[in-house]
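J.: 3D, please:
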Amino acid sequence: MKAGDDDDKDVWNATAGIMEIDSGPWVDRTPLHDAAYHGRLLCLKTLIFQGHSVNALTIDHVSPLHEACIGNHVSCARALIDAGANVNLSTIDGVTPLLNSVIVGSVGCAESLLESGARPQAAATCQPSPLHEACARGHIKCVEALITWGADVDMDLPASGTPLYTSCRTRHPLCAKRLLDAGADVQLGTAMDTPLHMAAERDCTELVQLLLEFGADANVRNVEFKRPVESAPPGSLTEGFLLVYEATPRILSHLCRQRIRECAGRQRLHLLPSLPLPKALRNFVCFR
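T.: This is a model prediction of the structure:
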């Protein structure tokens, strides 16, 4: 065995039963946790073959699958899943392997988990939400995967509101667009604060324009009795844009598009591209 070949060394140590585990926070972790954390696939498979439990938990209920996902080690995650790892195990803080995947933007790990039965969203509003986390970090591929597998685009968390509101708070227009395409309610934010209020407050004109195109109400007032234009920084580009918007009559074609989407409903929005309409009109209805 060549010196410096960490993976081979770990396999040899695991076979000898003397793999070293770091002290401190690692003291209650198993060799399988260590292999998953470092992405050492050969060592991981050897340990699984030897009978190490893929669902072994630390005192904080961290599993090897949690470690593989937070490290974006897709092959290790798939090996653990194939060996029977519980894809819905939750730590004492409510963190699942799926949440770890979206935190680091690992769409490979996320899709492997979802395909194997991972719940696309938290079981309760008091637990961390994968979709909110993906939107907060701008991980659009993870957002798309979660939506595809049935995550609720309007899930309202007490601390952070809806995913759309989170996208506006963190200034991620692509995530907001994907949520709106999937039927997210453009008016749902947190309490009486709408996504448009937050986008205006963050002075993100791109988001403000996007929300208005999807039918956001520019005259609604929040808990402070402010309209979105009053939430924008004074003298900002967003304030000027909203002032012009308020003074401009709505275009009939945009109103018709909003009405068509409302009538279709969220469950049938995916059928709009297949309507027997001219391509230009289909693209208009689908915001393309």
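
J.: from here on, contacts and neighbour counts on C-alpha atoms
T.: OK.

J.: Buried residues in the helix or strand harbouring residue 11, which are they?
T.: Here residue 11, judged by DSSP states H and E, is contained in helix 6-16. Neighbour counts over helix 6-16 (16 or more other CA atoms under 10 Å) mark 7-12, 14 as buried.

J.: repeat for stretch 222-236
T.: 222, 227-232.

J.: Going by distance to residue 215, which of those residues wins?
T.: Checking these against residue 215 by CA to CA gives residue 228 as the nearest, at 13.7 Å.

J.: Excluding chain neighbours, give the residue nearest to that closest one in space.
T.: residue 197 (4.5 Å; CA to CA, 6 or more residues apart in numbering).

J.: list the contacts for that neighbour?
T.: 222, 227-229, 231-232 (CA atoms under 8 Å, 6 or more residues apart in numbering).

J.: Among the residues you listed, which lie within helices?
T.: 228-229, 231 (DSSP state H).

J.: Show me the residue sitting in the middle of this structure in space.
T.: Nearest to the mean C-alpha position of the chain, counting by CA atoms, centre = their mean, stands residue 134 at 2.5 Å.

J.: tell me what the helix or strand where it lies is packed against?
T.: Assessed by DSSP H and E, residue 134 sits inside helix 130-137. Applying 3 or more CA pairs under 8 Å, 6 or more residues apart in numbering; DSSP states H and E, one finds that helix 130-137 contacts helix 97-103, helix 140-148, helix 163-169.

J.: out of those, nearest to residue 67?
T.: helix 97-103 (7.9 Å).

J.: The structure of the following sequence is requested for comparison with the preceding one:
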Amino acid sequence: MDNYTSDEDTDEDFDTQLIIQWSLQDVHRPGTTQQAPADESFHHFLRAEYKKIIETIETGKEDALSHLTKYHSAFDEADGMGWLPLHKAAVQLNKNILEITLKASKPSVWEQTTHNGETPLFLAVSTCLLENASFLLLNGCNPNAKNSEGNSLLLTGANALAQASDSSSILLEAASGGNPDSVALLLEHGADANVPKNSGHLPIHVAADRGHLLALKLLVPVTDLAAIKQSGISPVHCAAAGAHPECLELLIQAGFDVNFMLDQRIRKHYDDHRKSALYFAVSNGDLSSVKLLLSAGALPNQDPVNCLQIALRMGNYELVSLLLRHGANVNYFCRVNPLHFPSALQYTLKDEVMLRMLLNYGYDTERCFDCPHGDKVHPCYTFEGWTSTVIKDTMFCEVITLSWLQHLSGKVVRVMLDYVDQVQICSKLKAVLQKQGLWSEIHFILTNPRPLRHLCRLKIRRCMGRLRLRCPVFMSFLPLPNRLKAYVLYKEYDLYGQGIFTGTW
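T.: Alright, predicted model coming up:
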């Protein structure tokens, strides 16, 4: 007979003797019954065995854990966070520990969740333990179980939708981690890529938002367009918001609509009520994504705040040029500062390169000289600046003659005269211009007939319209010499095209 006794066996004998001793004491204790103290002692016993089980799981002691499997009730206990031994085993590197623990656990607890709503399979996937996840799936664990308190999707670089609590599928968790093997494993075992979070986001949204290209490739063919439409947001938005052009290119090649607009329930979480994926890309200053979207047919004028306005505020020449070449409305009006003239001009008053970009692309320059007061004295205001309550329709002359801008008035007006026929300037603007060094040249232009060649160019441009002027295909079919086409397009004033990248006066 082997006289060797392990530490574990000694501990078991000690606990058993302790319970027997307590039970004998309780039998002879007056005024008590045997049953209640026995239950309490047994609970104490289970807690001790639970701690041993957890310790052996965490230290990877397979033999010791095998000895403890006879205490089946202890495998059903959970700690203060709701973690069963099976949860602990699911996040251990040793798969044998998980196998032993699963066999010792009742099937009824295999899908039991922690207080954070995590099943053992969810934990195995979130820690990228593929062998553990595969073992659990092969033994029948549900690949579509949800974590009831997962975090909702946050679109990168934006004031995006956030919710206090949400539910997250195991596949969505795998997509968030970006491990393509985890995603493939779950899909192979029947995980549904169209099960959304409470916020409506799908695994494909998370993969696109976080730039997980390989995971995204797996999710694209198994995600239904109907589920995406129901969510109110396209993965194209997510890839653009996260500044992941490689994911964006994949989605475009797969046929996703670059003009899918955010649903109203999602738009309302943004102060600017943005709608398009292009807006996200422009806001990020992400030229690669902007190029991809525009080349795929993204429309630049769909958002309440024009994409061109965002690019102008950033002072990004290449971004502005891209948008203008693809039909951005240079004559948009801003809702915040109500101006009589198209709002884009206010961002270019100190930059000739940017100013001529706007004017070359069909900016309505004549509207800037449209002042109802003419030669009459202008009303006096006790403030300087833009406001939506005092001035309902701010004139160009009121802006350019502000104390901190009037030193630019001569240069700005002189450039603008290259794009108009004969115009009249009001008394207020004239009084400021007369103090500028360019007044003599401006006065000469205003008081003399314009050259016939200049008038013909204006007439041709007016007849063609702004969009035809900027359309390369249309211009290529015009039966005109290239030199004349260049003249019609104001190529001599295209400073950006000439390689001039700074236009500060």
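
J.: Give me the TM-score for this pair.
T.: The TM-score (TM-score structural alignment, normalised by the length of structure 1) is 0.75; 252 aligned residues with a CA RMSD of 3.3 Å.

J.: that older thread, switch the helices and strands packed on helix 130-137 of structure 1 over to a markdown table; also include distance to residue 39 of structure 1.
T.: Putting those into a markdown table (distance: least, CA to CA, whole Å) gives the following:
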| stretch | distance to residue 39 of structure 1 |
| --- | --- |
| helix 97-103 | 14 |
| helix 140-148 | 21 |
| helix 163-169 | 31 |
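
J.: With respect to residue 193 of structure 1, which of those helices lies nearest?
T.: helix 163-169 (8.8 Å).

J.: picking that back up, what does the helix holding residue 11 of structure 1 contact?
T.: With contacts defined as CA under 8 Å, 6+ apart, helix 6-16 of structure 1 is touched by 1, 19-20, 31, 40, 42-43, 46-47.

J.: ok so, going back, among the helices and strands packed on helix 130-137 of structure 1, which is nearest residue 247 of structure 1?
T.: helix 163-169 (23.9 Å).

J.: equivalent range in structure 2 for the closest one?
T.: Mapping helix 163-169 of structure 1 onto structure 2 (TM-score structural alignment) gives residues 277-283.

J.: quick one: the matching stretch to structure 1 mean distance?
T.: By mean CA distance after the TM-score superposition for structure 1, the fitted stretch 277-283 of structure 2 averages 1.1 Å away from its aligned residues in structure 1.

J.: So which bits of that stretch are buried?
T.: In stretch 277-283 of structure 2, counting by 16+ other CA under 10 Å, buried: 277-283.

J.: and what of stretch 215-226 of structure 2?
T.: 215-220, 223.

J.: same deal with stretch 79-98 of structure 1?
T.: Here stretch 79-98 of structure 1 shows 79-81, 85-91, 94-98 as buried, counting by 16+ other CA under 10 Å.

J.: Helices of the stretch 1-150 of structure 1, start to end?
T.: Using DSSP state H, counting those that start in this stretch, the helices of the stretch 1-150 of structure 1 run over 6-16, 31-38, 41-49, 64-70, 74-82, 97-103, 107-115, 130-137, 140-148.

J.: my bad, should have said the stretch 151-288 of structure 1
T.: Along the stretch 151-288 of structure 1, the stretches classed as helices by DSSP H, counting those that start in this stretch are 163-169, 173-181, 195-201, 205-213, 228-231, 237-246, 252-264, 279-285.

J.: matching residues in structure 2 for the third one?
T.: This points to helix 195-201 of structure 1. Going by TM-score structural alignment: helix 195-201 of structure 1 matches residues 307-313.

J.: In structure 2, what residue corresponds to residue 114 of structure 1?
T.: Residue 114 of structure 1 maps onto residue 220 in structure 2, by TM-score structural alignment.

J.: Might you report the residue contacts of the nearest residue to that match once chain neighbours are set aside?
T.: Nearest residue to residue 220 of structure 2, sequence neighbours excluded (CA to CA, 6+ apart): residue 204, at 6.9 Å. Neighbouring residues of residue 204 of structure 2 by CA under 8 Å, 6+ apart: 172, 175, 193, 216, 219-220, 223, 235.

J.: at 7 Å instead, please
T.: Each residue near residue 204 of structure 2 by CA atoms under 7 Å, 6 or more residues apart in numbering is listed here: 216, 219-220, 235.

J.: Distance to residue 447 of structure 2 added to these, as JSON lines?
T.: Formatted as JSON lines, those follow (distance: CA to CA, whole Å):
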{"residue": "216", "distance to residue 447 of structure 2": "65"}
{"residue": "219", "distance to residue 447 of structure 2": "68"}
{"residue": "220", "distance to residue 447 of structure 2": "65"}
{"residue": "235", "distance to residue 447 of structure 2": "58"}
